[in-house]
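Q: Sequence and predicted structure, then a few things I'm wondering about:
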Amino acid sequence: MCNTCGCNITSSNEHLIQGDGRHAHTADGKSAVAVLQGLLSENDHQAAHNREHLDHHGVLAVNLMSSPGAGKTSLLEATIEALGQELRVAVIEGDLATENDAARIRAKGVLAIQITTGSACHLDAHMIHEALHRLDLDGIDLLFIENVGNLVCPASFDLGQHLNVILLSVPEGDDKPAKYPVMFRAADLVLCSKSDLLPLMPEFDPKRAEHHLRALASTAPFACVSVRSRAHLEPWLHWLRDEWRVQGARLETQGAIRPGRRHEGEHRSDPTGTSVPRYQDHHHHEPSPTHG
């Protein structure tokens, strides 16, 4: 884990920064806990500014989060191909090193800003603020932020986005929502990616994955997608189009709100087109015990 967000502090070593602990105070006498709290507070302040800036220009920002290799960049490539004539898209890429993902997006004819974080395991609002000033927001409808591949820290940092989308790929196993509850509770949409592998991996049960999600009291829609065919992307594309319309209407009335914090009873887009967000297939069975 990184040394920039406090995620290197655990229940086993937190005594070192509390009370009379060896590292309870910084070199200039400040409380280490207060410093960490201050960093998060400053991040939230910057995130609010970012969101206000995006709202002013009518840009919908979507934060994509997942473990490494879940298919975020591939999903963006396919999305650009599908929606390129409908919505003006730009991408902010986050990785510890290289511009590989940004280069892939640029090859699709879309502007991509690469943020290399070094040792930091997540993006933060200050990084996004700098990237926004490199974009012509008046020429953008939909801004994707591809966060650093990590199912832990990115969920704790508001970037100024409007929506959080979490990818859960089939090869990872269907128990990830149970293992990483903070991340999946932050979701406005959960996509089961690489669903074309389901016939080859019967140990992954989409219904069981959604069961774990619902056990977190999450009402986020859940849909299976694959970049291998346009038809298998439709749940995602439908959700994006609907959220774009909802965001436009909201800005004309009450303004935008933070991701994962919709008002009780407010309309929420369901990519399956049904009133209750759930995975749809022809099987009807209760979730079976989780595979390890």
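A: Cool, the structure landed. Residues are numbered from 1 along each chain as shown.

Q: CA atoms for contacts and neighbours, from now on please.
A: Will do.

Q: Show me the contact partners of the strand or helix carrying residue 91.
A: In this assignment (DSSP states H and E), residue 91 forms part of strand 89-95. Identification of contacts with strand 89-95 by C-alpha atoms under 8 Å, 6 or more residues apart in numbering yields 80, 101-102, 105, 110-118, 122-123, 128, 131, 140-149.

Q: now the helices for the stretch 1-150 of the chain?
A: Residue ranges of the helices in the stretch 1-150 of the chain, as given by DSSP state H, counting those that start in this stretch, are 32-56, 72-83, 100-106, 125-132.

Q: With respect to residue 237, which of the ones you listed lies nearest?
A: Among the helices of the stretch 1-150 of the chain, the nearest to residue 237 by C-alpha to C-alpha is helix 72-83 (7.4 Å).

Q: Just list what that closest one packs against, helices and strands only.
A: helix 100-106 (3 or more C-alpha pairs under 8 Å, 6 or more residues apart in numbering; DSSP states H and E).

Q: Excluding its own residues, what touches the helix it packs on? List them.
A: Taking C-alpha under 8 Å, 6+ apart as the rule, helix 100-106 contacts 73, 76, 77, 91, 92, 93, 111, 112, 113, 114.

Q: for comparison:
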Amino acid sequence: MAKELVVLEQRLLERNDTRAAELRRRFKEAGVLVVNLMSSPGAGKTTLLTATLPALSPEPAAVVVGDLATDNDARRLCTATPWVRQITTGTVCHLEAAMVEEAIARWDLTQLRYLFIENVGNLVCPASFDLGEAARVVLFAVTEGEDKPEKYPPILHRADLVLLTKSDLLAPLGFDVQRFVASVHRVNPKVPILPVSARTGEGLAAWLDWLRVLRGAWLSGSDERVRARLQLPERVNHEDQRS
């Protein structure tokens, strides 16, 4: 029985990967950079996007939102862009390529420059499913603690960027940035890490710069993820983070 379940899972992932590859081809042909945002619930994906979308203007950006229930996040994002689609998954803890394909079916992708996929809040299941994205961005909130990354290693294995959200709470919570960086890099030594705060604006300019540079690299056919542009210094001065 266990062997049969493994075979079924492999077939499911293979079908998903095939569909994701076709989506990726369509996105690139249309000139759209697709970013898959993944995090635990409450890490700040929607809040980040409410700050990101207006800042990208006049470059048109769309969002596909995945949630188990409600369209609360989609309604929030509608104030920032008319290009929003909600996927309600019920009991499914991740998005799949077929869901994304259906959600964007009526969109003219050539009118877009960016598409953000706000995945279901979960640090386990979404790691296994390719959605046709050009980049994976994983969010960890300061409120989750410094050792969270090592508890969920698969989510980091293919990450192109880690955002440390709610950075305005670093000082009040006594968050140890060096410990967090070490936790991330024990899983993925090369992924860049950027502290951001949608409340204060910290890190948003660098985040937008990363998106724009990555889009250029993606469309030119380069595999370079411009990681060096956002690498934290090897020694992060924790006292500076508190100032």
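A: Alright, I've got the coordinates. Remember, it's a predicted structure, so these values are computed and weren't measured experimentally.

Q: Next, the TM-score between them, please.
A: Overlay of the two chains. TM-score (TM-score structural alignment, normalised by the length of the second structure): 0.92; 239 aligned residues with a C-alpha RMSD of 1.9 Å.

Q: just to revisit the earlier point, dump the helices of the stretch 1-150 of the first structure into CSV; add distance to residue 65 of the first structure and mean neighbour count as well.
A: Converted to CSV, the helices of the stretch 1-150 of the first structure look like this (distance: least, C-alpha to C-alpha, whole Å; neighbours: other C-alpha atoms under 10 Å):
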stretch, distance to residue 65 of the first structure, mean neighbour count
helix 32-56, 17, 17
helix 72-83, 8, 18
helix 100-106, 14, 18
helix 125-132, 15, 18
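
Q: For residue 191 of the first structure, which of the ones you listed is the nearest?
A: Taking C-alpha to C-alpha, helix 72-83 is the member of those nearest to residue 191 of the first structure, at 10.3 Å.

Q: Now, the contacts of strand 89-95 of the first structure that are in strands?
A: Members of those lying in strands (criterion: DSSP state E): 112, 113, 114, 115, 116, 142, 143, 144, 145, 146.

Q: and those residues as JSON lines, adding distance to residue 44 of the first structure?
A: Below are these laid out as JSON lines (distance: C-alpha to C-alpha, whole Å):
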{"residue": "112", "distance to residue 44 of the first structure": "24"}
{"residue": "113", "distance to residue 44 of the first structure": "22"}
{"residue": "114", "distance to residue 44 of the first structure": "22"}
{"residue": "115", "distance to residue 44 of the first structure": "19"}
{"residue": "116", "distance to residue 44 of the first structure": "21"}
{"residue": "142", "distance to residue 44 of the first structure": "22"}
{"residue": "143", "distance to residue 44 of the first structure": "19"}
{"residue": "144", "distance to residue 44 of the first structure": "19"}
{"residue": "145", "distance to residue 44 of the first structure": "17"}
{"residue": "146", "distance to residue 44 of the first structure": "19"}
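
Q: Next up, the contacts around the aligned residue in the first structure for residue 132 of the second structure.
A: For residue 132 of the second structure, the aligned residue in the first structure is residue 160 (criterion: TM-score structural alignment). Counting by C-alpha under 8 Å, 6+ apart, residue 160 of the first structure touches 46, 47, 48, 49, 50, 51, 61, 125, 258.

Q: Make sure residue 120 of the first structure is actually in contact with residue 96.
A: Yes. The pair residue 120 of the first structure / residue 96 is scored as a contact, 6.9 Å apart, by C-alpha atoms under 8 Å.

Q: I'm done for today, thanks for sticking with me.
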